[in-house]
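[1] sequence and computational prediction follow.
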Amino acid sequence: MTRIDYFDDPNAPKANSVVPSVTVAVRNEQGQILLIHKIDNDLWALPGGGHDVGERIADTAVREVREETGLEVEITRLIGTYTDPRHVIAYDDGEVRQQFSLCYEARWLSGNPREDGTETKAARWVSLSELDALNIHPSMRLRIDHAVDQGRTSPHLG
């Protein structure tokens, strides 16, 4: 299913659903950040996805990283909440979601990045100097910037 992200666009369709979701920032010993190249919108992003019934939200984060990248991780902190109603995601089945996402930081435990072929066409460690050269949605770049800001002591609320 394809998707289009709209951010602060007056021509965006009206939201008709809200689905809790997560993104996860994982860094390696060299300071690189784990990114995926998404199949549905051809953008680079932090791994993540929708919350399933019966899960704790932190378990959703661990599961999504495992499914999309093959890595095992441990959640270490909340980076922020992202609920801006000006950010909607339109799917080709008619669903238009208002953003509702929690972004976590996680510690890499094991595994090597790999694509899953369903949601991701690539998964790799990216140096911070490479970020500007990648096609990343502004709302995702905001999460990445918050994740790499080592001076933050409290989560982003917005």
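    Perfect, thanks for sending it.
[2] only C-alpha atoms for contact and neighbour calcs from this point on.
    Will do.
[3] burial measure for S110, as a count.
    10 (other CA atoms under 10 Å).
[4] residue contacts, it?
    By CA atoms under 8 Å, 6 or more residues apart in numbering, the residues touching S110 are L71, E72, V73.
[5] structure two is appended below for comparative analysis:
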Amino acid sequence: MARTEYYDDPDAPEPNSLVVAASAVVGDERGRILLQRRRDNHLWALPGGGMDLTDSLPGAAVREVKEETGLDVEITGLVGTYTDPKHIIAYTDGEVRRQFNVCFTARIVGGRLAISDESTELRFVLPEEIDDLPMHHTQRLRIRHFLERREGPYLG
């Protein structure tokens, strides 16, 4: 299923669902950030996805990182909340989502890097390489907030 992301676009379809989602900035010992190239839109993104009814929000981030990358992680902090109503995601199955994303920080505690059916590539990327990758600006915003080492989480 393909997806199209809209931001502040008057031609964006009207949302028909609100999805609570979690994502995670997973770093390595060299200061690189784990990114996945999504199969549904071919853009680079942080690992993450929708919360299941049986998840806690941090648990959703841990589960999604495992499903999408093969890595076991532990949540270490909070980057921020991302609830901008201008960000709309439309799927080819008819779902038009307004997403509510909470972005965490996480550290690797086990597992082995493995591509899932949701991605075509996984890569640890140096911060200075991120601007060269095709990525939706809402993903860049989360990464920028992480790299700013803010005293408190972004609330938006």
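    In hand now; what should we look at? Keep in mind the model is a prediction, meaning the values are calculated, not measured.
[6] just to revisit the earlier point, dump the contacts of S110 of the first structure to CSV, plus secondary structure and neighbour count.
    Shown next, in CSV, are the contacts of S110 of the first structure (DSSP: H, G, I helix; E, B strand; the rest coil; neighbours: other CA atoms under 10 Å):
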residue, secondary structure, neighbour count
L71, coil, 20
E72, strand, 19
V73, strand, 20
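[7] just put the residues you listed in JSON lines and tack on distance to R143 of the first structure.
    JSON lines is the format used below for the contacts of S110 of the first structure (distance: CA to CA, whole Å):
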{"residue": "L71", "distance to R143 of the first structure": "20"}
{"residue": "E72", "distance to R143 of the first structure": "21"}
{"residue": "V73", "distance to R143 of the first structure": "18"}
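[8] which one of these is nearest A58 of the first structure?
    V73 (10.7 Å; CA to CA).
[9] so who does the closest one touch?
    Applying CA under 8 Å, 6+ apart to V73 of the first structure gives the contacts V26, V62, V65, R66, A106, R107, W108, L109, S110.
[10] so how far is E119 of the first structure from S21 of the first structure?
    15 Å (CA to CA, to the nearest Å).
[11] same question for N41 of the first structure.
    According to CA to CA, N41 of the first structure stands 10 Å off from E119 of the first structure.
[12] more neighbours, those two?
    E119 (19 against 14).
[13] now do the buried residues in the longest helix along the second structure.
    When the second structure is parsed with DSSP state H, its longest helix is helix 57-69. By 16 or more other CA atoms under 10 Å, the buried positions in helix 57-69 of the second structure come out as 57-69.
[14] that helix vs the first structure, average offset?
    Following superposition, helix 57-69 of the second structure is found to deviate from the first structure by 0.6 Å on average (mean CA distance after the TM-score superposition for the first structure).
[15] state the span of the first structure onto which that helix is aligned.
    Aligning helix 57-69 of the second structure against the first structure (TM-score structural alignment) gives residues 57-69.
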